[in-house]
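> What shape does this take:
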Amino acid sequence: MDLTERNRLSDNIVHKLRKAILLGEFALDEHLREPALAERFGTSRTPVRDALMVLIREGFVAKLSSGRVVVQGISSEDITNLYEVRFILESHALAAWAKQIERLPLQPLKNCFERMNLNFVRSGEFSELDMEYHEQLIRLAGNKSLLQSWLGIGETIHSILEITNQGYPRGEQIVQDHSKIIEFLDRNKIDEAVATLKQHLYEGQMTMVETVEKLKKLKTHSTNP
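Sure thing, here's the model as predicted:
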């Protein structure tokens, strides 16, 4: 297996395992055995081992002193912390954009928004465009370090969006919020854009917290009939 194929397989396993952990498919402290995971994903153990290393760095799993890798899961507090970091990064980007003497154009952000038409965008594509929209907000700052920080949590955000956006439970509201942010930026109303962003992220946070709590209750009922 060449390095490109190994990385592709590893990335795919990371994405699937992260989402499975978010959905509560693994119990807290459950041992993730490499042979079982390799069989599950139809690969050798090497890309599985690479994937687990990524999830260890992200905090979804932990490696014990015994060498066993176990599920850490994600708590409501973890989600709250993640969304607080998102708001810090994205609101800073908007403030930095407002201070630019020659501001970066809003057109890439507008182009992304225009593609978020609920009449033809499938759920998976909607999550991709949701991610792209917020990345474009970050790019407005023209700050590489800020972008790197956002991309560092980007895959976790993406996995969460795939869950919270499934079936468009907040689709119309998301589109409305995105539209308002652009409108406020166009009119140089930065405080209003930041306030809209704050409420927008808070609602996404609450949706994911509710999902996690619901999954915990289902898990409890299934193990304690």
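> For the rest of this, base every contact and every neighbour count on C-alpha atoms.
Fine.
> Contacts for the host helix or strand of residue 82, please.
Per DSSP states H and E: residue 82 is located in helix 76-99. With contacts defined as CA atoms under 8 Å, 6 or more residues apart in numbering, helix 76-99 is touched by 103-104, 134, 137-142, 146, 149-150, 188, 190, 194, 197-198, 201-202, 205, 208-209, 212-213.
> Second chain to compare with the first, below:
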Amino acid sequence: MRDVGVHLERVPKATLRAHIVERLRSAILAGDIPPGAPLVETALSERFDVSRGPLREALRQLIEEGLVVTVPYTGTRVAELSVEDVHEIYSLRTVLETFAFEQVWLRRDDRFRAELKRRNEALIATIDAGEDRASILAELEFHGLVYEASGHKLLQRAWHGLRGRLQLYWAAHHRAHGRRGPKRDSHDSYIRAAFGPDIEAMKAEIADHMRRGMETTDRFLRSIPTSSGKPRRGDNS
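Below you'll find the predicted structure:
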């Protein structure tokens, strides 16, 4: 008799890798897999019920994103966010975002303003829903608009390279505040300045916006030990 059953195709390798990446990324950002935790291939392949091929590809992607690191003679681990990392992210983001607004300032139009407002509303929706992972992605999209609008390819590349570390930064920042996502009104003054006539006011807002987040995250990181149990680098106490 001829087999008339439904033929089930195998899940494409790329789709499987993307699925593993998403689950690992979510677990890292939620703190379920803590900073510094080892990522052992045998344990992970059993946990996700997958072969090591797509798992290794997923880990390589997370290494490129900055969420995972490979330490010589030690193995693959979840990246840890040091005090120095926070200060470097703060200083670099301040410069990059200021430069991005300088590029678009005279070209802001109704579409730019409407899109910035839409992205902020999308961010607020994730905050109201208590979806921390979604709020991190939505905040990346919110801040990413000015880079997209700049049309500056090297600037966009630099922003893309920061995204992984920013996800760790914001996850730590949210835990520092003890909440699921940023405050609902955390970007109100940012939007007012972005819509306003004074670029110097925008630059001042960017610096202040970054500083507030950096100081809170700095205090949070100094209060917890590294995976080795030692104080974090940069802690002078």
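> In contact with the aligned partner of residue 147 of the first structure in the second structure, which residues?
Matched by TM-score structural alignment, residue 147 of the first structure corresponds to residue 156 in the second structure. Counting by CA under 8 Å, 6+ apart, residue 156 of the second structure touches 147, 148.
> From residue 145 of the second structure, how far off is residue 156 of the second structure?
10 Å (CA to CA, to the nearest Å).
> Residue 70 of the second structure too?
Distance of residue 70 of the second structure to residue 145 of the second structure, given as CA to CA: 32 Å.
> can you pull out the strands in the first structure?
Along the first structure, the stretches classed as strands by DSSP state E are 61-63, 69-71.
> closest to residue 45 of the first structure out of those strands?
For residue 45 of the first structure, the closest of these is strand 69-71, at 13.7 Å, according to CA to CA.
> Show where stretch 90-97 of the first structure falls in the second structure, residue numbers please.
Under TM-score structural alignment, the match for stretch 90-97 of the first structure is residues 97-104.
> Against the first structure, what's the mean shift for the matching stretch, could you check?
Taken over the aligned residues, the distance from stretch 97-104 of the second structure to the first structure averages 0.9 Å (mean CA distance after the TM-score superposition for the first structure).
> which residue sits closest to residue 122 of the second structure in space, ignoring its chain neighbours?
Of all residues not flanking residue 122 of the second structure in the chain, residue 138 sits nearest, at 6.7 Å (CA to CA, 6 or more residues apart in numbering).
> What's that neighbour aligned with over in the first structure?
Per TM-score structural alignment, residue 138 of the second structure is aligned with residue 129.
> so how many other residues sit close to that match?
When neighbours are defined as other CA atoms under 10 Å, residue 129 of the first structure has 18 of them.
> Tell me who's in contact with it.
With contact set as CA under 8 Å, 6+ apart, residue 129 of the first structure has these partners: 112, 113, 115, 116.
> Repeat that for residue 186 of the second structure.
With CA under 8 Å, 6+ apart, residue 186 of the second structure has no contacts at all.
> Do a quick rundown of the helices in the first structure.
Assigned by DSSP state H, the first structure shows helices spanning 3-22, 34-41, 45-58, 76-99, 107-115, 123-139, 144-152, 154-164, 171-186, 190-223.
> Next one: the residue nearest in space to the middle of the second structure from residue 30 of the second structure, what distance?
Closest to where the C-alpha atoms of the second structure average out (CA atoms, centre = their mean) is residue 167, at 1.9 Å. According to CA to CA, residue 167 of the second structure stands 11 Å off from residue 30 of the second structure.
> Spit out the residues that contact these two alike.
Between them, residue 167 of the second structure and residue 30 share no contacting residue, judged by CA under 8 Å, 6+ apart.
> could I get the contacts of residue 129 of the first structure as JSON lines with distance to residue 85 of the first structure?
Shown next, in JSON lines, are these (distance: CA to CA, whole Å):
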{"residue": "112", "distance to residue 85 of the first structure": "23"}
{"residue": "113", "distance to residue 85 of the first structure": "23"}
{"residue": "115", "distance to residue 85 of the first structure": "27"}
{"residue": "116", "distance to residue 85 of the first structure": "25"}
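> Out of the residues you listed, who's the most crowded?
In the contacts of residue 129 of the first structure, the most neighbours by other CA under 10 Å go to residue 116, 22 neighbours.
> what's the counterpart of residue 29 of the second structure in the first structure?
By TM-score structural alignment, residue 29 of the second structure lines up with residue 19.
> hang on, residue 126 of the second structure packs against residue 139?
No - Residue 126 of the second structure is beyond contact range of residue 139, at 9.7 Å (criterion: CA atoms under 8 Å).
> Would you mind finding the match for the residue nearest to the centre of the second structure in the first structure?
Counting by TM-score structural alignment, the partner of residue 167 of the second structure is residue 158.
> just residue 211 of the second structure next, same as before
Using TM-score structural alignment, residue 211 of the second structure sits opposite residue 202 in the first structure.
> for residue 70 of the second structure, same thing?
The equivalent of residue 70 of the second structure in the first structure is residue 62 (alignment by TM-score structural alignment).
> How many residues are close by its match?
22.
> Could you do residue 58 of the first structure as well?
Using other CA under 10 Å, residue 58 of the first structure has 15 neighbouring residues.
> Repeat that for residue 1 of the first structure.
Residue 1 of the first structure has 8 neighbours, counted by other CA under 10 Å.
> measure it to residue 34 of the first structure for me?
Noted for residue 1 of the first structure: a distance of 18 Å to residue 34 of the first structure, by CA to CA.
> okay if I get the helices of the first structure as TSV plus distance to residue 67 of the first structure?
Output for the helices of the first structure, formatted as TSV (distance: least, CA to CA, whole Å):
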stretch	distance to residue 67 of the first structure
helix 3-22	19
helix 34-41	12
helix 45-58	12
helix 76-99	25
helix 107-115	44
helix 123-139	35
helix 144-152	26
helix 154-164	25
helix 171-186	43
helix 190-223	27
